[in-house]
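In: mind looking at a prediction? Sequence and model below.
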Amino acid sequence: MMNYCDKIQYRILSAECAGFEEMVDTLLSGLPADEKILRLVFIGMPQSNEIYDLRRKIIYEKVKAYFGEHCPSLSYVAQPPLRGALLLEIHSYKSDAKDAVYYRSVDGMPYVIVDNEEGRFLFGGGFQADFLNESIEEQSEAVFHQIDRLLIKEGFPINSIVRQWNYIERITESKDDYQNYQAFNDARAAFYEKTTWPEGYPAATGIGTDWGGIVVDLDAVILKKENCSVLPIDNKLQVAAHAYSERVLAVSHKQKATPKFERAKLLSIEDKGLIYISGTAAIRGEESLKEVGLSRQLEITMENIAELIGNKGIVSMLRVYLKDKSFVQEAEQLMDAYKLSVPVSYMWADVCRDELLIEIEGIAKC
């Protein structure tokens, strides 16, 4: 019998270069017609925050016109795709009579609830400050305030978040010796301190964008059955990110909070599992592998992912972030050698440490 882990699906569509509205229409025309759409993530490259705002509005208007009252979680990520001019990542669901799917909004942001006998599953996204010219610290605090309102409205505790995608404009840049990623980490830590985390922090990615300020997407879960669970997955080859020493954190004139996420998170429903693979890079212990080239960093990254998903994990989708766009052909050839036969997207993006050339995240089933 199919359960939640079987029913949720992941796809990536790509549009070739054309007018922006035409590309959005092309991608929307490729959506599966027989599934409930839970999340849409558009990934493209505007040339400024002004253009980003304009294109984000175009996306929202077109998606709302397409779906009407059944609008999925929606976000626009300002990263240059390395294959295609505009990408669309789709999270969808093969619902049946046992599933109730609700499309709602908070502060104008659409989100989705799936409710069945196994649990309640929340899909939220596009959390973003109103003004992109505010500091990263102020934007991060505003974003977590939005998330808090949604969780309270739907009765999800903060520690029900199982997966979080954190997009941070100019992630490695600093203002007054306060690195943007560290500013985000401090705001996230303050939000997370409102509760305890008996089942571990969420799986997460913190990745750079060229524009857009802070954007956060998330999945949250409340399980109903005794034979269902959410568990953190450690990598014995790495120190947990939330246990990093101050030596590897960015210099900051304020507190230095560690990145509060697990290497992966396992959602187990009866005899099926869904593994959320956090942003993963060539780190052993808590140290990056430096000056070893892309090929070796990719190999170590994939070894780390294999350690997380184990022998029974089957990858469903991957995102590959490259620090230098000239690496894309080499990265594709190296990834093709793994013969995964799953959707893989390639983006040009700043990774959270200057010495890291590649980061990979994904979803696996087991």
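Out: Arrived safely, thanks for sending.

In: from now on I want contacts and neighbour counts done on CA atoms only, so please keep to that.
Out: OK.

In: right, and Q9 touches E89 too?
Out: No - between Q9 and E89 there is no contact under Cα atoms under 8 Å: 10.7 Å.

In: how about the strands in the stretch 101-250 of the chain?
Out: 109-115, 119-128, 161-169, 174-175, 178-179, 203-209, 214-223, 228-233 (DSSP state E, counting those that start in this stretch).

In: can I get those strands in TSV including distance to L274 and mean neighbour count?
Out: Shown next, in TSV, are these (distance: least, Cα to Cα, whole Å; neighbours: other Cα atoms under 10 Å):
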stretch	distance to L274	mean neighbour count
strand 109-115	16	22
strand 119-128	13	23
strand 161-169	11	24
strand 174-175	36	14
strand 178-179	33	20
strand 203-209	12	25
strand 214-223	12	22
strand 228-233	10	19
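
In: can you add distance to F144 and give those back as a markdown table?
Out: Below are these laid out as a markdown table (distance: least, Cα to Cα, whole Å):
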| stretch | distance to F144 |
| --- | --- |
| strand 109-115 | 14 |
| strand 119-128 | 8 |
| strand 161-169 | 11 |
| strand 174-175 | 21 |
| strand 178-179 | 19 |
| strand 203-209 | 15 |
| strand 214-223 | 9 |
| strand 228-233 | 22 |
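
In: nearest to S341, of those strands?
Out: strand 203-209 (22.9 Å; Cα to Cα).

In: residue closest to the middle of the protein?
Out: Taking Cα atoms, centre = their mean, the centroid of the chain lies closest to W165, which sits 2.8 Å from it.

In: test my guess that it contacts G208.
Out: No - using Cα under 8 Å, W165 makes no contact with G208, being 11.0 Å away.

In: from F121, how far off is W165?
Out: As judged by Cα to Cα, to the nearest Å, W165 and F121 stand 16 Å apart.

In: second structure for comparison follows:
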Amino acid sequence: MIQASEILQIHADLPRTPSVTYRTTSPAMALAEAGTLAAFGFGAGAPDVDDTRWLRVPLECFDAPAPLEVWQVDAEVVFGRQDNVRWSAGGGWLFAAIELDERTTGGVEGAAHQAYVELRRFMSTRNERYVLRIWNYIADINLGDGDGERYKQFCDGRAAGLGDFFAEGYPAATAIGHHHRDPVLQIYLLACVEDGVAVENPRQTSAWRYPREYGRTSPGFARGMLLPARDALAISGTAAVVGHTSAHEGDLEAQLEETLLNLEALLATADMPAGFDTHSPLKGYVRHATDAAHVRELLQRRLPSVPVLLMHGDVCRRELLVELDGWRFK
């Protein structure tokens, strides 16, 4: 029988979970700090920085000035580039990102295929082989109908590029549409030398079990991922989906309330504390810019003091108006 002291030692030997914070600072200052694994700027106002740990996300933030998102580890960080993949690593953790222009890669399906082939090839060279969390930002995500919708084409290309890479289980993930003028597919991930524990939501059908009406290829992601030390939950993009069906079409407030119910169910399943606090940063993706102030007011009322970045982004189903993702730290 494993004793409590042995469990504590096992957790002590696991990579220390990175911190995730939102800050009003400059990229230079954030990147100069010890242990910075990655830093993210948002929207057209974010500068170009010649550092592979820096990523400008093509989503406009409703905050002005937009804060940076900073990931930090308790270790020295090294970084570089391999083909189209930029990366950084330290303390048993890995950040990797790729951006491809659809105009040179055969559209969204071709870009997704190439991006995931390159990421899979890159990951095969790393000790941090366990991908725990992925973000996918896709231009015009809802354009097209039926199997021709761009999100469904992305899912087809992604699955073909991945092959059996996630045969042992899917990571947590987000897929959001951006409004950048260029059709750029941006993907980034967090990986570790140790595996996490995927968590599903009992209120929702697992994404890879969606029926055919959602496309030839079901989305492949877990609803959440407990990080190796079991002290943090990476939360996938979460919206007003019950079972596999979108709820409350056209009702922003009801969709947000349903989303919060889904988050609470996920926290309970993961044995995490209920609710969110000042150390649990979230992102909110709002389809219509005119809804941003209402979403902010609702979140401030329901999640007081919780840091939330509100972004202008399209949810992968066109009837859904808002989506949340983020982190819950113990």
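Out: Alright, I've got the coordinates. Owing to the predicted nature of the structure, the values given are computational and were not obtained by experimental measurement.

In: TM-score of the superposition?
Out: Once superposed, the chains reach a TM-score of 0.85 (TM-score structural alignment, normalised by the length of structure 2), with 311 aligned residues with a Cα RMSD of 2.7 Å.

In: what is the aligned counterpart of the residue nearest to the centre of structure 1 in structure 2?
Out: By TM-score structural alignment, W165 of structure 1 lines up with W135 in structure 2.

In: identify the residue spatially nearest to its match, adjacent ones excluded.
Out: Nearest residue to W135 of structure 2, sequence neighbours excluded (Cα to Cα, 6 or more residues apart in numbering): T174, at 4.8 Å.

In: do you know how far the equivalent of the one you found over in structure 1 is from G212 of structure 1?
Out: By TM-score structural alignment, T174 of structure 2 lines up with T205 in structure 1. Per Cα to Cα, T205 of structure 1 is found 16 Å from G212 of structure 1.

In: same deal with A240 of structure 1?
Out: Using Cα to Cα, A240 of structure 1 is found at 29 Å from G212 of structure 1.

In: ok, these two, which is more surrounded?
Out: G212 (27 against 19; other Cα atoms under 10 Å).

In: and the more buried one, how close does it get to T195 of structure 1?
Out: From G212 of structure 1 over to T195 of structure 1 the distance is 29 Å, taken as Cα to Cα.

In: same question, I59 of structure 1
Out: 35 Å.

In: neighbour count: those two, which is higher?
Out: The neighbour comparison of I59 of structure 1 against T195 (other Cα under 10 Å) goes to I59, with 20 against 10.

In: quick one: contacts for the more buried one?
Out: Listed by Cα atoms under 8 Å, 6 or more residues apart in numbering, the contact set of I59 of structure 1 reads 24, 76.

In: what do we get in structure 2 for it?
Out: Checking TM-score structural alignment: I59 of structure 1 goes with D48.

In: how much space separates that match from A115 of structure 2?
Out: Per Cα to Cα, D48 of structure 2 is found 21 Å from A115 of structure 2.

In: same deal with P281 of structure 2?
Out: According to Cα to Cα, P281 of structure 2 and A115 of structure 2 sit 28 Å apart.

In: higher neighbour count, those two?
Out: A115 (26 against 20).

In: how much space between the more buried one and L185 of structure 2?
Out: 8 Å.

In: what do you get for R216 of structure 2?
Out: R216 of structure 2 is 20 Å from L185 of structure 2, by Cα to Cα.

In: what do you get for D325 of structure 2?
Out: 19 Å.

In: cool, and T125 of structure 2?
Out: 23 Å.

In: number of residues surrounding the alignment partner in structure 1 of L162 of structure 2?
Out: Using TM-score structural alignment as the criterion, the counterpart of L162 of structure 2 in structure 1 is Y192. Neighbours of Y192 of structure 1 under the rule other Cα under 10 Å: 16.

In: and what of R230 of structure 2?
Out: For R230 of structure 2, using other Cα under 10 Å, the count is 18.

In: what secondary structure does it sit in?
Out: Using DSSP: H, G, I helix; E, B strand; the rest coil, the structure places R230 of structure 2 in coil.

In: contacting residues for it?
Out: With Cα under 8 Å, 6+ apart, R230 of structure 2 has these contacts: G196.

In: ok, back up a step: residues contacting the match of W165 of structure 1?
Out: Contacts of W135 of structure 2 (Cα under 8 Å, 6+ apart): 173-175, 187-189.

In: again, only this time at 10 Å
Out: Residues in contact with W135 of structure 2 (Cα atoms under 10 Å, 6 or more residues apart in numbering) are 97, 172-176, 186-190, 236-237.

In: let's have those in a markdown table, adding distance to V85 of structure 2.
Out: A markdown table is the format used below for those (distance: Cα to Cα, whole Å):
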| residue | distance to V85 of structure 2 |
| --- | --- |
| A97 | 6 |
| A172 | 20 |
| A173 | 18 |
| T174 | 19 |
| A175 | 19 |
| I176 | 20 |
| Q186 | 11 |
| I187 | 10 |
| Y188 | 9 |
| L189 | 11 |
| L190 | 13 |
| S236 | 23 |
| G237 | 23 |
